[in-house]
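Student: Show me how the following folds:
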Amino acid sequence: MGAGASTMAESAGVSKETTDALMSLPDGVKKELEEKMMKAAPAGTAAVAPPGGKWLAEGKPVLTLEAADAMASAALAECRERKFKDISVFVLDPAGRVLVSKTMLGCPKLIPDIAHSKAGACIGTHSSSRALKDKYVPDRTPQLLAMTTMGFATNQPFAAVPGGVLCRDASKNVVGAIGVSGASADEDEHCAILGAQAVGLVTEPAKSAL
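Tutor: Okay, here's the model as predicted:
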């Protein structure tokens, strides 16, 4: 039995005594056993890079803090480059927890709450805040009101206004959301999309409206 199969046997919980006994078998038998063990090796015994590379936590479809920080910084940089009004940016994980928030100095007090609510709407519904607006405004106002009220009642931020972008990895797993507020709705969404795509994420919406 080769070193690779011996290591797999140990990692599978086989005792040292059993491994030593296997090692003492004739070469032909050891080779046959090794081939069978290699075929039966469970997924994950080899190191596999997580989808999305360095921007996702190993083994989990979750953004790293470094990714969230890079997303927020890229959104702010795009805002400055385009000379939009000052914005606030929130990046949330798949559970809706805030990973990073950044707010430019010229934002009114309410703007960060709106940015948070846009991202929260994405996490809560697995869609973009624009998609929610298109779905519920103006023809389904009662449903939208019910969802918004539920958000208030459960202390979950919710805003059906463009600027909240759902983020997925290459395997389509939801890894978080980014919400932007402070400029126009289309400009907010543009900055959010650019921020998420700066770290290689798949965004909903896929393209800016600008």
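
Student: hey, let's count contacts and neighbours off CA atoms from now on
Tutor: Fine.

Student: contact partners of the longest strand along the chain?
Tutor: When the chain is parsed with DSSP state E, its longest strand is strand 174-181. With Cα atoms under 8 Å, 6 or more residues apart in numbering as the test, strand 174-181 has contacts from 61-63, 87-96, 111-112, 114-120, 122-123, 126, 163-169, 188-189, 191-192, 196.

Student: Disregarding residues adjacent in the polypeptide, which is nearest to the residue sitting nearest the centre point of the chain?
Tutor: Nearest to the mean C-alpha position of the chain, by Cα atoms, centre = their mean, lies Val175 at 1.6 Å. Distances taken as Cα to Cα, 6 or more residues apart in numbering put Val62 closest to Val175, at 4.8 Å, once the chain neighbours are dropped.

Student: Select from the contacts of strand 174-181 every entry located in strands.
Tutor: Among the contacts of strand 174-181, the members falling in strands (DSSP E) are Ser88, Val89, Phe90, Val91, Leu92, Gly164, Val165, Leu166, Cys167, Arg168.

Student: Let me have those in CSV, adding distance to Leu145 and neighbour count as columns.
Tutor: Formatted as CSV, these follow (distance: Cα to Cα, whole Å; neighbours: other Cα atoms under 10 Å):
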residue, distance to Leu145, neighbour count
Ser88, 25, 28
Val89, 25, 33
Phe90, 23, 31
Val91, 25, 33
Leu92, 23, 26
Gly164, 18, 42
Val165, 21, 37
Leu166, 21, 33
Cys167, 25, 32
Arg168, 27, 24
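
Student: please give me the structure for this one as well, since I'd like to look at both together:
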Amino acid sequence: MLRNQLTLSLDLALSAMSAALAEARTLGVRVSVSIVDASGQLIHLAHMDGAPAPSRDIAHDKAWTAAGFGLATSAWEERLASMPASVRDGLMQRPRLALFGGGVPVKVEGSVVGAIGVSGASAEQDEQCAQAGVNAILAALNQA
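Tutor: This is a model prediction of the structure:
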């Protein structure tokens, strides 16, 4: 099913959303969760009661960035440190790029098929919630 489409279905996104929100509840944090397809288009967005209002857009930006680069947004801190200042400054001024933890790509057979972005808690907690969603997708695919 997914391997032919090379993108996420709504059913997989719903499963991932449940897992990401459950992880947030376990951590005791309130977040927004955005799930996008391989091209960064929104599939599903949830905003927990009490999550900061800007976290909606930030979660979407994290998912969009992770899908676009095929790289967890947490990896950018190290990458930016090794870049020339002009490149680093240019990237950091780009609209929509979220270059801090909380966005995780979903990869199947080496191809990016989507991504999950989470915002509202610490970067580490956001990423933990996003990874829980990714894990739910991968587990569902292994059962198919």
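
Student: still on that earlier bit, what do we get in structure 2 for the residue nearest to the centre of structure 1?
Tutor: Aligned counterpart of Val175 of structure 1 in structure 2: Val113 (TM-score structural alignment).

Student: so where is the longest helix belonging to structure 1 in structure 2?
Tutor: Assignment by DSSP state H gives helix 65-82 as the longest helix of structure 1. On structure 2, the counterpart of helix 65-82 of structure 1 by TM-score structural alignment is residues 10-27.

Student: Now tell me what touches that stretch from outside.
Tutor: Taking Cα under 8 Å, 6+ apart as the rule, stretch 10-27 of structure 2 contacts 30-31, 33, 35, 43-44, 46, 125, 128-137, 140.

Student: One more: stretch 126-140 of structure 2?
Tutor: 12-13, 15-21, 23-24, 31, 33, 74, 101-106, 108, 115-120.

Student: In ChimeraX, select just the buried ones from these.
Tutor: Entered in ChimeraX, the line below selects the buried ones among the contacts of stretch 126-140 of structure 2, by 16 or more other Cα atoms under 10 Å:
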select :12,13,16,17,18,19,20,21,23,24,31,33,74,101,102,103,104,105,106,108,115,116,117,118,119,120
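
Student: which residue packs closest to the corresponding residue of structure 1 for Pro105 of structure 2, ignoring adjacent ones?
Tutor: Matched across to structure 1, Pro105 of structure 2 falls on Leu166, judged by TM-score structural alignment. Spatial nearest neighbour of Leu166 of structure 1, excluding adjacent residues (Cα to Cα, 6+ apart): Ala177 at 4.5 Å.

Student: Likewise for Gly163 of structure 1?
Tutor: Per Cα to Cα, 6+ apart, closest to Gly163 of structure 1 is Glu189, 3.8 Å.

Student: Could you measure from the equivalent of Pro112 of structure 1 over in structure 2 over to Arg25 of structure 2?
Tutor: In structure 2, the residue matched to Pro112 of structure 1 (TM-score structural alignment) is Arg56. Remark: distance between Arg56 of structure 2 and Arg25 of structure 2 (Cα to Cα, to the nearest Å) = 17 Å.

Student: Neighbours of the match of Pro112 of structure 1, how many?
Tutor: Using other Cα atoms under 10 Å, Arg56 of structure 2 has 22 other residues around it.

Student: Then Gly59 of structure 1?
Tutor: 11.

Student: need the contact list for it.
Tutor: Contacts of Gly59 of structure 1 by Cα under 8 Å, 6+ apart are Pro50.

Student: Could you confirm it falls within a strand?
Tutor: No - using DSSP: H, G, I helix; E, B strand; the rest coil, the secondary structure at Gly59 of structure 1 is coil, not a strand.

Student: residue contacts, Ala67 of structure 2?
Tutor: Val36, Asp37, Ala38, Ser39, Gly40, Val104, Pro105, Val106, Val112, Val113, Gly114, Ala115 are the contacts of Ala67 of structure 2 under Cα under 8 Å, 6+ apart.

Student: Return the set of buried residues in the helix ranked longest in structure 2.
Tutor: Taking DSSP H as the criterion, structure 2 has its longest helix at helix 123-143. With burial defined by 16+ other Cα under 10 Å, the residues of helix 123-143 of structure 2 counted as buried are 123, 125-138.

Student: Check the spacing between the nearest residue to Ala98 of structure 2 once chain neighbours are set aside and Met83 of structure 2 real quick.
Tutor: Nearest residue to Ala98 of structure 2 in three dimensions, chain neighbours excluded: Lys62, at 5.1 Å (Cα to Cα, 6+ apart). From Lys62 of structure 2 across to Met83 of structure 2, the span is 21 Å (Cα to Cα).

Student: Same check on Ala123 of structure 2?
Tutor: When Ala123 of structure 2 is compared with Met83 of structure 2 (using Cα to Cα), they lie 22 Å apart.
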